[in-house]
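Enquirer: Sequence first, predicted coordinates after that:
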Amino acid sequence: MRVFGVDPGLTRCGFGVVDSGRGRTVAPVAVDVIRTPPEMELSQRLLRISNAAEEWLDLYKPTVLAVERVFSQHNVRTAMGTAQAGGVVALAAARRGIDVCFHTPSQVKSAVAGNGAADKKQVTAMVTKILGLAVAPKPADAADALAIAICHCWRAPMLSRMAQAEQAAAEQKRRYEARLAELNKTRLKKAGTP
């Protein structure tokens, strides 16, 4: 599976692509940070991020796009920009029929560093170690994008099994309710009620 991880942001949007292998092995493919100047008009900043995302999607052909979910931030304006940046990348993937998954910051930190409250230094150190990189990816947005991709590689099998279990449970419930309705119908007939 090839995963394109995105750490969304307007000023710095981290992009990272990894390939997953057997078990928990993960190999780096590419990493970069897309920058847009704060003085640029919002629509132009989003267009720059969208264009870069489309180039990466076409160049690296990921199986899935993993985006960090905007959880909560004190600055509403920053949160909006972050969400918009993630949205244009997700839209570019969706247009190509590529699955899009969102992971919260604590899920990413927990998967990569073993602690949902890990700081950026810990995440960067673990990404560097997991991918066997000689040099830590910089800035932190680059390391975060790789962390998001790694998180998805490791969480995807569990998420898939959970979805299959939920589907099987829903089917079992549907069959049970149909059987119950049939039994009730039979009881009513035996009791002489039309």
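Expert: It's in.

Enquirer: Please make it C-alpha for all contacts and neighbour counts, starting now.
Expert: Will do.

Enquirer: In contact with Ser72, which residues?
Expert: Ala79 (C-alpha atoms under 8 Å, 6 or more residues apart in numbering).

Enquirer: The top helix by length along the chain - contacts with which helices or strands?
Expert: Ranked by number of residues, the top helix in the chain under DSSP state H is helix 140-190. If you count contacts as 3 or more C-alpha pairs under 8 Å, 6 or more residues apart in numbering; DSSP states H and E, helix 140-190 packs onto strand 2-7, strand 12-20, strand 26-35, strand 64-68, helix 105-113, helix 120-131.

Enquirer: Of these, flag the one that's most buried.
Expert: Most buried of the helices and strands packed on helix 140-190 by mean neighbour count (mean count of other C-alpha atoms under 10 Å) is strand 2-7; its value is a mean of 28.

Enquirer: can you list the residues that contact that strand?
Expert: For strand 2-7, the surrounding residues in contact (C-alpha under 8 Å, 6+ apart) are 13-20, 61-68, 86, 141-142, 144-150, 152-153.

Enquirer: The helix or strand hosting Ala85 to strand 12-20, inter-axis angle?
Expert: Using DSSP states H and E, the secondary-structure element containing Ala85 is helix 76-95. Put simply, helix 76-95 runs at 40 degrees to strand 12-20, going by axes from the mean of the first three to the mean of the last three C-alpha atoms, to 10 degrees.

Enquirer: Take this one as well and set it beside the first:
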Amino acid sequence: MRVIGIDPGTAITGYGIIDLEGNRLSVVAYDCITTQPTMSMPSRLQHLYRQLEMVLRHYRPRQFAVEELFFQKNVRTALAVGQARGVAILAAVNAGLAVAEYTPLQVKQAVVGYGRAAKEQVQYMVRALLGLPEVPRPDDVADALAVAICHAHYLQSAARIRGETRG
């Protein structure tokens, strides 16, 4: 089962694609989509949408997971991230994918086993769980892979509850 995780943002949107086979996780691809600060917000959102469309077409994930917006002190930042989330969700839905959403607390719990884990702990576990030589950079990419891992764990748990095995 191929899963894409998204950490949305208007300046940097991280994505991570993993395969789940039985209990094994393997990394397929990870990177980020960036926009220039000189671009208008509508142009940034359009660029993000088009790039995500290309990623979804190329890698053909069967599952899509995105990080939920958490409380931001800066309202302007929260609104911009919300717009990027909306664009990412639209790209997923237009590609025929259902959307799973996870809070940062849920992601940390799934990846580290502790919902209040530090960012460095999450990054270490992403590297370890996927057998990567180093922590993916920038942080948005590691966060996107963590979202994908979180959803993969959810899929495994749901399959166990139904009495199925994944492969």
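Expert: Now that the structure is in, tell me what you want to look at. Note that the structure is a prediction, hence the values are computed from the model and not measured.

Enquirer: May I have the TM-score of the superposed chains?
Expert: Comparison of the two superposed chains (TM-score structural alignment, normalised by the length of the second structure) gives a TM-score of 0.92, and 162 aligned residues with a C-alpha RMSD of 1.5 Å.

Enquirer: still on that earlier bit, the next helix or strand after the helix holding Ala85 of the first structure - contacts with which helices or strands?
Expert: Per DSSP H and E, the first helix or strand lying C-terminal to helix 76-95 of the first structure is strand 99-103. In terms of contacts (3+ C-alpha pairs under 8 Å, 6+ apart), strand 99-103 of the first structure is packed against strand 64-68, helix 76-95.

Enquirer: Go through those and name the closest to Ile49 of the first structure.
Expert: Proximity of these to Ile49 of the first structure was assessed by C-alpha to C-alpha; the nearest stretch is helix 76-95, lying at 6.9 Å.

Enquirer: Quick check: buried residues in that closest one?
Expert: Using 16 or more other C-alpha atoms under 10 Å as the test for burial, helix 76-95 of the first structure gives 79, 81-93.

Enquirer: In those, find the pair that's most separated.
Expert: Top of the distance list for those (C-alpha to C-alpha): Ala79 and Ala93, 21.3 Å.

Enquirer: Val108 of the first structure maps to what in the second structure?
Expert: If you follow Val108 of the first structure across to the second structure using TM-score structural alignment, you land on Val107.

Enquirer: Which residues lie in contact with its match in this structure?
Expert: Val107 of the second structure makes contact with Gly115, Ala146, Val147, Cys150 under the criterion C-alpha under 8 Å, 6+ apart.

Enquirer: what does Ala11 of the second structure give?
Expert: Contacts for Ala11 of the second structure (C-alpha under 8 Å, 6+ apart) come out as Thr34, Thr35, Gln36, Pro37, Arg44.

Enquirer: and in the first structure, which of these remain?
Expert: Among the contacts of Ala11 of the second structure, the ones whose aligned partners also touch in the first structure (both residues aligned by TM-score structural alignment, their matches' C-alpha atoms under 8 Å) are Thr34, Thr35, Gln36, Pro37.

Enquirer: would you list these in a markdown table and tack on distance to Ala158 of the second structure?
Expert: Formatted as a markdown table, these follow (distance: C-alpha to C-alpha, whole Å):
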| residue | distance to Ala158 of the second structure |
| --- | --- |
| Thr34 | 34 |
| Thr35 | 37 |
| Gln36 | 40 |
| Pro37 | 41 |
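
Enquirer: so which of those is the most crowded?
Expert: The most crowded member of those, judged by other C-alpha atoms under 10 Å, is Thr35 (19 neighbours).

Enquirer: ok, that residue touching Gly9?
Expert: No - shown here, Thr35 of the second structure and Gly9 do not form a contact pair, counting by C-alpha atoms under 8 Å, at 9.6 Å.

Enquirer: Please consider this matter closed, and thank you.
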